[in-house]
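1. 3D model of this:
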Amino acid sequence: MLVINRDEVAGLLSMKACIGVMQEVLAALSAGEAVQSLRQVLPLGEGNLLGLMPGQLRQEAAAGAKIISVFPHNHGAGLPSHQGAVVLFDTATGMLKAVVDGREITAIRTAAVSAVATRLLAREDAGVLAILGTGEQAVSHLEAMLLVRNIREVRVWGRTGSKAQKFAADMSAKWNVKITAAATVREAVQDADIICTVTASTVPVLSGEWVKKGAHINAVGACRPNDRELDSALAAMSRLYVDRLESAVHEAGDYLIPLGEGVIREGHIIGELGELLHGRIEGRAHPAEITLFKGLGLAIEDLAAADYIYNQAVRLQKGIEIAW
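-> Have a look, this model is predicted:
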């Protein structure tokens, strides 16, 4: 069995490679070639939880689960909010193949899925990016968006202004693009072509009245039925796509809350990214439409990433081999 730590995951799974892996697994999921169960969530009190996310990749003969803790208030203590591991098994023998750091996989694959959605749904001429949030996902989403659209300007907003300013300074030094900190969400998203919401908020931070026609939104911060980052008006005015329909109708507060309010109806979700990849549903139909991807994060995405990392580790002789 291989143990693959966080630093090795970062070295073995590039964002560019992960975007390709995510596109393939999303298509496989919608085609029935990959299967998963709904995540099981164990509340730990004070808004914290432990999640179990199992799945199977049939073509790769791999199965396993991601086990993750979510402690939203960790940011205040300088700790990551999401921590965990992906456990990978061989379905031909039942052998435990690998334990892979889950935090780095989450950081990379979440943004990679948003990149797939952006590639499919954002306007080709999209050039202004707004990022709401300043944590790990803000960093990874910036990299991912730069890979799929010709971004010329980035604005970032965070609840703590100093963190937004530091993000802008650090990322400006890393990427050849103009990045500025915005004082308000409205200022950040004004005239933005792509908006990524990657906050830990449980209540709306983004209002539909601030979003310009033709924008594309990746909403990936809220992952529980009672949590959301978007107001109901924005959900109603958007063409809504998801990573997995079964997950969205059970877990996505950005869909379930406006549905409960009667602002939208069942059927408001156009479909899954995998269906879009197969050409079974229509994507953006008009340049002025607002498209919205609601991502929850799927077990199958973690397994596909872990399987790719495992194969790379074997090829490059990385990781720590442990007798099991």
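
2. going by C-alpha atoms from here, please, whenever you check contacts or count neighbours.
-> Will do.

3. name the residues of the host helix or strand of residue 17 that come out as buried.
-> For residue 17, the host element (DSSP states H and E) is helix 15-30. For helix 15-30, burial by neighbour count (16 or more other Cα atoms under 10 Å) applies to 15, 18, 19, 21, 22, 23, 25, 26, 27, 28, 29, 30.

4. next, the distance between the ends of stretch 233-252.
-> One end of stretch 233-252 sits 16 Å from the other (Cα to Cα, to the nearest Å).

5. for the residue most central in space within the chain, what is the enclosing helix or strand?
-> With distances taken as Cα atoms, centre = their mean, residue 110 lies nearest the centre of the chain, 2.8 Å away. Using DSSP H and E, residue 110 sits within helix 102-121.

6. so which elements touch the helix or strand following that helix?
-> Downstream of helix 102-121, the next assigned helix or strand under DSSP H and E is strand 128-132. Counting contacts by 3 or more Cα pairs under 8 Å, 6 or more residues apart in numbering; DSSP states H and E, strand 128-132 is packed against helix 136-148, strand 153-157, helix 185-189, strand 194-197.

7. report the angle between strand 128-132 and helix 136-148.
-> Strand 128-132 and helix 136-148 meet at an angle of 160 degrees, taking axes from the mean of the first three to the mean of the last three Cα atoms, to 10 degrees as the criterion.

8. one more to line up against the first:
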Amino acid sequence: MTLILTASELHTLADMPRTIKAVESAFADISAGLAHQPAPASLSLPPSGGRFIPMSALSAADGLASVKLLADIPANSDRGLPTQRSTIVLVSRSTGETLAILDGRIPTRVRTAAASAVASKVLARSDSSVLGLVGAGALAVAHVHAMLAVLPIKTVVVWSRTAETTDAFQRQVADLELTVVVAASAQDVVESADVLCTLTPASEPVVFGKWFKPGLHVNAVGARPRPEDREIDSAGMVRSRVFVDSLPTATTKSGDLMIPVSEGVMSVGDVRGELGDVITGKVLGRTSRDDITLFNSVGIGVLDLAIGRILYDSAVEQSMGLELDLSR
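-> Predicted coordinates:
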């Protein structure tokens, strides 16, 4: 039987602490050879600007294979539709049975924030107390909850292009014991932060390396999965000790990395390593309090698989979702 899970059902099942733990284990499994994470394809046909990206993964620990089909369609904004949509398919590694089909919106948001939390846990200064957010949408709210699970965050400094977005953000985090400061500019956010998360669908840089202060940790999260789009300028990448979730994936779809490489100001070899190798001790992360570290978060299928395992198991335990026999 195959379990169908909708976005509203997944919202009630999502658990940030469990997801952070599962995401950290998934990164470590890649490093240890216990999970297979191939580089994704990127499918497009002219003249459409849309891209379709199948993100596959295989995990021994979770006993699953998975594929998320991500549709990235910028033109949807003019139609009043989400510019990114996705669906996750979970398959038994032992039998090949399709166990579940999940709407991808909630799992992607939660596992993305969890990945930033894991990166911050292992790369940021342990006493980091000021979280900076460039972007204030739903992903920013998820990042606040994720960071509170791993660091002693006391203050959140946030900026968005619209006051409506920052007002909504403040309402959604009002029940947390935090001081929230709405900044006048992205520069103000960067210059005040111990940990910075960039969460915008930018195609051109919104954050510049000249703003980075010693000791900063950056999670570069928001840019679309395209080698020509980025949030961080080349100077920011060059100034930082750069880590990625998956090097083959980053070189396929990260403009934050590949644009400075194309400019000749850095090389792929300047990437210090994958986050899983930091977790397992194969690669050194932060070397001093003054290091500027940067996690280039491009998104990988193993993380969709990891949160899919949690959501599927929780749904089965709580008898949620619609069961169908797809073989009939």
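
9. and the helix holding residue 17 of the first structure, how far from the second structure on average?
-> With mean Cα distance after the TM-score superposition for the first structure, helix 15-30 of the first structure departs from the second structure by a mean of 0.7 Å once superposed.

10. that helix corresponds to what range in the second structure?
-> Mapped onto the second structure using TM-score structural alignment, helix 15-30 of the first structure covers residues 16-31.

11. ok, stretch 298-311 of the first structure next?
-> Mapped onto the second structure using TM-score structural alignment, stretch 298-311 of the first structure spans residues 300-313.

12. report the distance from that stretch to the chain centre.
-> How far stretch 300-313 of the second structure lies from its chain's middle: 13 Å, per Cα atoms, centre = their mean, to the nearest Å.

13. got the buried residues for that stretch?
-> 300-312.

14. same thing with stretch 34-45 of the second structure?
-> For stretch 34-45 of the second structure, burial by neighbour count (16+ other Cα under 10 Å) applies to 34, 35, 36, 37, 38, 39, 40, 42.

15. doesn't residue 56 make contact with the second one?
-> No: the criterion here is Cα atoms under 8 Å, and residue 35 of the second structure misses it with residue 56 at 11.0 Å.

16. OK, contacts around residue 75 of the first structure?
-> The contact partners of residue 75 of the first structure, by Cα atoms under 8 Å, 6 or more residues apart in numbering, come to residue 81.

17. what of residue 141 of the second structure?
-> Applying Cα under 8 Å, 6+ apart, we find residue 141 of the second structure in contact with 169, 172, 173.

18. repeat for residue 211 of the second structure
-> Counting by Cα under 8 Å, 6+ apart, residue 211 of the second structure touches 187, 190, 191.

19. so where in the second structure does the helix holding residue 110 of the first structure end up aligned?
-> The aligned range for helix 102-121 of the first structure is 104-123, by TM-score structural alignment.

20. residue 87 of the second structure falls within a strand, correct?
-> Yes: membership of residue 87 of the second structure in a strand is supported by DSSP: H, G, I helix; E, B strand; the rest coil.

21. how much space between it and residue 246 of the second structure?
-> 21 Å.

22. next one: residue 101 of the second structure
-> Residue 101 of the second structure is 25 Å from residue 246 of the second structure, where distance means Cα to Cα.
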